[in-house]
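Trainee: Got a predicted structure here, sequence first:
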Amino acid sequence: MGSVSEPRVPPHPDQRCIDDWRPIKVICIGAGMSGIAVGSLFPQYIPNLELTIYEKNAEVGGTWFENHYPGLRPDLTPHVYQYSFASNPNWTRFYPPGAEFEEYLKTVAKKYEVYKNVKFRHRFISARWIEDDGQWEVTLQRLEDGKTITDRAEVLIKATGFVNDWRWPDVPGREKFKGTMLHTANWDDNFDPTGKTIAVLGYGSTGVQITPAIQPIVKQLDHYVRGKVWVPPGGGTNTEELIERGAQNNFDHALEERKRFTENPEQYLEFRKKQEAYCNNVQRIFFKDSEAQKQFTQFLDHNLRETTKPKPWLYDVLRPNYAPGCRRLIMGQMWLECMQEENANIIPKDVKQFTENGIIDEDGVERHYDAIICATGFDTRLDSSGTPFIGRNEKPLSQVWDPDPVAYFGVQPEQMPNLFLMFGPNTAPFAGSIVHTFESAAHYIIKCVLKLQREYIKSMVVKPQAVYNWVKHVDRHMSKTVMTDHCVTWFKRNKPDGRTITMWPGSAMHGHIAWKHPRFEDYEYTSWLPEDDSLAWIGNGNTVAELTGVGDTTNYMDYTDVTKVLPVPTKDYTPPALSVPGSEEKWLGQINGADQLAQKQHAALEEVEADGKPVPNAALDPHAPESTKVAASEEVAPLGPKVDPVMVKLTTVQNPESTADDKPKIKKFY
C-alpha cells in the first residue's frame, strides 16, 4: 500500500483570521483536456490547495495523447477548440493535425505548472467515501510495478470524460483474421497502408477522418457504414470569408499570418471571437420544426446530393430519415468527396463475422482484405460498475445511475458527497465549444471547493429534489429539440427513443452563465463545527494582511463614480447620467458602448415580440432580421480588470517569437 493522507480534522477557527485558509486536498482522476483545465485553474483560485492528478498514461492529453491515427484532427477549428486563457496564434492549419493539438496541450500544462501535480502511470481502480473522516479513499494501480496504492482527499474530481475506454467491435472471429487488424485508438505507427486492400469499420468522426487520409495511397478501400449520419461541410465556424479560404475542407495559416497574430494579440483575439461567435450562434438549428432547422436540413440535403453526383446511388444510401442533430453531426466533407473516387466503396451492411481472409457481411458475402481498421469508438455509456465509486451509505454510483446517468447541473451525482464531474452527463452544449464548457464547470467546482474550505464544511451533497428538478428541466428542454427524433446514437445510450444523457439544455454560453452562480441552497451539508457554533469560521475579526502587516488592506478600492454593471436588456431601461472624472475616461467608451448595445437589444426584443416570433439569439445569423443584428465591433467586454491572453508557442513548428510574458496572468481568488 502507498501512503495515505491522514484524516485532517481542522482546528477550531475562532483564533484564525477569516482569510487564513485551512488546507484542503483535491484528487483529480485524469489529465486529459478537462484534467488540464483543473490543473491550470484550481491552483490559481484556491489558496492552500494540495492537488494530485492521477493519469493512467505517461503523458498529459488524454484522448489526444492516445490517438494518433492518420487524419486525426479536432471537429472544430482550434481557434475555438482551445482554452480561453491559453490562446495560441500559431496554428499551422485551420484544422491542424492531432499531433499539433497534442503539443498545444503539453505546452499549456507546462506553462501552468500542471506537471508538478500529476502522477503518471496510475490507473484508477475505485473510490470510497469515508463518512467519519469526510474524505474519499481512492485506490489505484501503479503501472510501473503493478502495486496497489491508496490516497485520500476531501474532494474527488472525475475528469475521465466519455472517450477514454476504447472497444473492439462486437463481432465474432476477430482472432481468426490473418491480416493486420487495428483499432484507431491503439494505432500502430509502423503500419503502412500503401497499396493494400483495406476495410474500415465505424461511421463516426474517427472513421470519417481516417478514410480520406489513406484513400489516395491504398489499392482498394471499403468503408462499412451502419446507419445514416448527416455530414455537414466544415466545423460550425464557416463564415463567408473562411469558406472562400477553403474552410469547408482545410487551409494553411501562412507564417506571415501567424506572425501577425502573435505580434498583435488583439487582432488574434478578434479573429478568435468571430469564429467562436459563429459557433455559439447555431443552437436554433436543433429546435424541432424551426425555420433554422428546416433551412439547415435543406442545405445538408443539397450538399449531399451535389457531392454524390459521381455515384448518385450513394444519396439514398447515406441520406438519413431523421432531423440533423438527433445523432452527432460528422464533419466530413472530405470523406464524402473521397468516397466518390474509383478505389473507394461504401458497404451499407452490418459485419456479421471476421474470417481468416476478411469479412462476411449480413448478406453472407465475404470480402478479402489485407488489413481491417476498426474505428468503432469508445464505451460512452458512463457505466462506472467496472471502476466503482462507493458513496454515502455504501451506495455505488452504478446504482445511482440506474437506469440512466444523472448529475445535478452535470457536475454532481446524488449520494456522492464532495464528488464532482468534469464532462459529466448532460454537459455537451448544443452550440459552442466543449472547451468553454470544461472551463465553466471547473469554475463551478472551484466555488464549491472554496465554500467547503472557507466555512469548515465536511461534506456537501446535492438534494434529491434538486436532482429531480434538474432532470425535469433537461427533459423538458430536450422535448423541444431534435434529440427526441427516432435515431440510434450514443447521445441516448444507443436507444432510439432513450433519454438524452449527453447534451446540456442550451448553448455553451448559456451554460457559462448557469454555472457561474452555484445554487448552494440545493445542497445538504455536514460541518466540522458544532451546530450551535456554525459561524465560528468567521474567525477572530482580523484578516491576515491586518494581523501581519503584509499585503494590501485596501484591495477593495477601485475607480469610483463609474458603474461596472453592464445594462440589462429590459424594455424600460434608460442609460444613467454619468459624471466621469478625467482619470476614469478609459471606462467611458465601454459604458457608452454598453448603453448603445443594450438599447439595440431592447428595440430588437420589442420588434420580435410584436411579430410573435421567438427571440433570435444569433447576431451573426444570416437569416435573422436586420434589426436584430449587432455588429461584432459593437460587442462590449465586461468592465473591470481584464485578463491578458496567454500566448502559447508550439515547439514543434517554426513559429515567430511570442511577445507574451512567461508567467500566467490569471491568478485571482474569488
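Mentor: Okay, I see it.
Trainee: going forward, measure contacts between C-alpha atoms and count neighbours the same way
Mentor: OK.
Trainee: Nearest to the spatial middle of this structure, which residue is it?
Mentor: Ile434 (2.7 Å; CA atoms, centre = their mean).
Trainee: list the contacts for that one?
Mentor: 81, 428, 508 (CA atoms under 8 Å, 6 or more residues apart in numbering).
Trainee: For those residues, could you give me a markdown table that also reports distance to Phe42?
Mentor: Shown next, in a markdown table, are these (distance: CA to CA, whole Å):
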| residue | distance to Phe42 |
| --- | --- |
| Tyr81 | 21 |
| Ala428 | 22 |
| Ala508 | 21 |
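Trainee: Looking at these, which one is closest to Leu588?
Mentor: The shortest gap between Leu588 and any of the contacts of Ile434 belongs to Ala508, at 29.8 Å (CA to CA).
Trainee: Could I get the full set of strands for the stretch 101-250 of the chain?
Mentor: Along the stretch 101-250 of the chain, counting by DSSP state E, counting those that start in this stretch, strands occupy 118-119, 122-130, 135-142, 147-153, 155-158, 180-183, 197-201, 220-224.
Trainee: Can you give the contact residues for the first one?
Mentor: So the one you mean is strand 118-119. In contact with strand 118-119 (CA under 8 Å, 6+ apart) are residues 31, 52-55.
Trainee: so, if you compare the residues you listed, which one comes nearest to Trp313?
Mentor: Distances from Trp313 to the contacts of strand 118-119, taken by CA to CA, are shortest for Ala31, at 45.2 Å.
Trainee: Second structure for comparison follows:
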Amino acid sequence: MSVVTIAKESHKNPDKFRVDFKDADSVLGPKASVPENETLPTLYTSSKVAIIGGGFAGVSAGLTLLRVNKEPDFVVFERYDEYGGTWYANTYPGCASDIPALWYSYSYELNTNWSRVQPPQYEMEEYILTVVKKYGLHKHARFRKAITKVQWDDTESNWKLYVRDLTNGQLIIHTAKIVITGHGGLVYPKQFECKGLENFKGEYMHSALWRHDVPLKGKNVIVIGNGCSANQLVPALLKDCDVKSVTQVVRSKHYIMPRVPPILYTVYSLLAFSRFGLLLVRLVVALLAELRFPLFKGDGIITNFIRKVNTAISLKYMKKQTPEKYQDIVIPDFKIGCKRMIYDYDYLPTLHDPRIDLRADPIDHITEDSVVFKNGDVVKADVIAACTGYDLNKSFYSYDIIGRNGVNIADVWRKQGPSAYETISIRDCPNLFVLGGPNSATGHASVVMAIENGSTYVSKVIPKLLDGTYKSLVVKTEKYNEWFETAQKELKKTVYGSAFGGCHSWYANEQTNSIVYPYSQITYWWRMEHPNFSDYEITLNEDKKKL
C-alpha cells in the first residue's frame, strides 16, 4: 500500500483528460451503434481473465489481480480510447466528485494533493490515469472495443466474449476462464423527449455528452432537471461560462445538504504527508457517513431521530440559502434519503443571481428558438442542456450474457429483476463476477469503496480457479433466489424510492430495487471479506465432481 501525487497537468490542459465528443457520441448518443464488418477475418484471442470496462471498477479488478492474486494474464476491454469510464466521459462544466475524493478513491493508492475536497472531473481522471500508469495497466488494455455477447462454453468450461472493434467493425472472439464485469450503471444518457425538439435550431445536448465546442458566452440556456448534475452545471454556466441567462426546469425536489465543512480539507492538507494520516481522515469521513445509515431504513426511535436531525440540517440550510420565491419549488416534503442527498457546493447561493429563473411548470413544446411551457410562457433558448439522468435498463442489458445450459440472463432478469448474489455472482454464470453491479450502490457512501470491497471478495474466491484446482464455481440457484428475495424484502423497509419513502426515484421501479444495497456498508465490508463457499457449486478439475 502506498500513496500517489498527481502532477495537476489536468488543470492546465483539461481537454487532454476528456473523451472526444465524437467517440462518446458513437457509443452513448441517440444514434449509437456497434459497427459490424464481416469482410474482415475474425480474430481469436485469449487470456486467463477478461475484464469488461475501464472505469473505477475495471481498474480495481486489474489492480486486485496484480496486487493480491499476482495474476498478470488479463485484458481489459474498454469502449473509449482511455481508462476512466464515467470520469473520462462525463465532462460538463462544473462536473466534480459529489463526495470527498479522499473516500472516492482507492484505499491503497491515496492521493496526497487533491485541489479541494470535491475535485473537478479532469482531476479525478488524472488520478485514475496516475494509478493506471503506476501499475502498467495500459499494456493490458484493449481500447475502442465493445462487448456484444459473453457466452459460457459448457464443454470447455470457459467464456467466449464476442467483441467488436469500434474503429473498423472487426469481430474478435476472446476466450477467458474468468470474466469480471465492471461496466457501470450510470452510463447511457436518458435523453430529454419533447414535442418539437427535432425542430430546435439551437444546440441541444445531454450533460453526459457535453459538447465543449459549443460557445456559451452570452447565450440563453435552458437546463432540464435539478439533480446532482444540474446542481453542478448551473453555477458553472453562470460563473465560468458567462451565459446571458439560465432557465432551469425543476422536475422534482431534492434534499440539499450544506457543503462539506472546509475544516476537512484543512485537516487533510495537514496530514497529507503521511499515509497513516490520510487513512485516518478517510476512516473518519467513512464512519461519519455510516452513522447516517439508520435514516434510510426502518421506523424506530434511533432511525427517526437520525432522520429528524438530518432533515432539520438540510431544511435549515435550504431555507437560509434559497430565495423565498423559489422555496416552494425546491424544498421537498418526502422522507430524506428517498432520493440521493446532494452536498451543495455552490448551487443554492447561485439562485440569487438575477440571470437565473427556476420554473416548476412542465414544458409543452419546443419551437425553433424557444421553449413553450404549459402555462403559455415562452422562453427564448439558444442552448438546451438535459440533466435528465441515465437509462439504467440499458446498462443492465447492454450486452447478452448466456450462461450454462444456454440460459439467457436477460430473460431471467426481465422476469425477476436484475440481481446478483451478494452483488457479485449471477445464477448460471460460472466464473463470472460483477463489480458495481445490481444492489451495490448506497445513498450515503462511496461507490469506489463498494467496488473495492467487491474486488476483495473476488480476490478471495478465484485463487483456485486461477491455479486450476477448480474448473468452475457458480452460485447455487436457490442461494441466488434467496439473496434476491431477502434483499427486496429488506429494501421495502427503506426510503429508497418506495411507498415508505414517499417519492419516485431512479433507485427503484414498481417491481424491484436493483440499485441499492439493503444493509449498512459495514455489513457489506464484512460479507465481502468472508465469502461463503457453501453457497457455490464447485467443480474440481481432477474428476469434475461437484462439491
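Mentor: It's in. This one's a predicted model, so the numbers in the text were calculated from it and none came from an experiment.
Trainee: Let me see the TM-score of these two.
Mentor: Between these two chains, after superposing, the TM-score reads 0.85 (TM-score structural alignment, normalised by the length of the second structure); 497 aligned residues with a CA RMSD of 2.3 Å.
Trainee: State the span of the second structure onto which stretch 27-36 of the first structure is aligned.
Mentor: Mapped onto the second structure using TM-score structural alignment, stretch 27-36 of the first structure covers residues 50-59.
Trainee: Between the two ends of the matching stretch, how far is it?
Mentor: 12 Å (CA to CA, to the nearest Å).
Trainee: Now find how far off-centre that stretch is within its chain.
Mentor: Computed by CA atoms, centre = their mean, to the nearest Å, the separation of stretch 50-59 of the second structure from the middle of its chain amounts to 12 Å.
Trainee: Quick check: the equivalent of Thr355 of the first structure over in the second structure vs Phe200 of the second structure, distance?
Mentor: Mapped onto the second structure by TM-score structural alignment, Thr355 of the first structure lines up with Thr367. Counting by CA to CA, the gap from Thr367 of the second structure to Phe200 of the second structure is 6 Å.
Trainee: Same question for Tyr347 of the second structure.
Mentor: 28 Å.
Trainee: Same question for Leu166 of the second structure.
Mentor: Following CA to CA, the distance that separates Leu166 of the second structure from Phe200 of the second structure is 30 Å.
Trainee: Can you pick out the residue with more neighbours from the two?
Mentor: Leu166 (21 against 18; other CA atoms under 10 Å).
Trainee: Quick check: that one touching Ala146?
Mentor: Yes. Leu166 of the second structure is within contact range of Ala146, at 6.7 Å (criterion: CA atoms under 8 Å).
Trainee: Around whatever residue of the first structure lines up with Trp152 of the second structure, how many other residues sit close by?
Mentor: Under the alignment (TM-score structural alignment), Trp152 of the second structure pairs with Trp129 in the first structure. Residues near Trp129 of the first structure, counting by other CA under 10 Å, number 27.
Trainee: wait, isn't Trp129 of the first structure in contact with Pro388?
Mentor: No. Using CA under 8 Å as the test, Trp129 of the first structure is too far from Pro388 to be in contact (11.2 Å).
Trainee: if we can go back for a sec, alignment lookup: the residue nearest to the centre of the first structure to the second structure.
Mentor: Alignment note (TM-score structural alignment): Ile434 of the first structure maps to Val447 of the second structure.
Trainee: Would you mind measuring from that match to Trp413 of the second structure?
Mentor: Per CA to CA, Val447 of the second structure is found 23 Å from Trp413 of the second structure.
Trainee: again, but for Cys338 of the second structure
Mentor: 24 Å.
Trainee: What of Lys325 of the second structure?
Mentor: Distance, Lys325 of the second structure to Trp413 of the second structure, by CA to CA: 45 Å.
Trainee: Tell me which of the two has more neighbours.
Mentor: It is Trp413, of Lys325 of the second structure and Trp413, that has more neighbours when counted by other CA under 10 Å, with 14 against 8.
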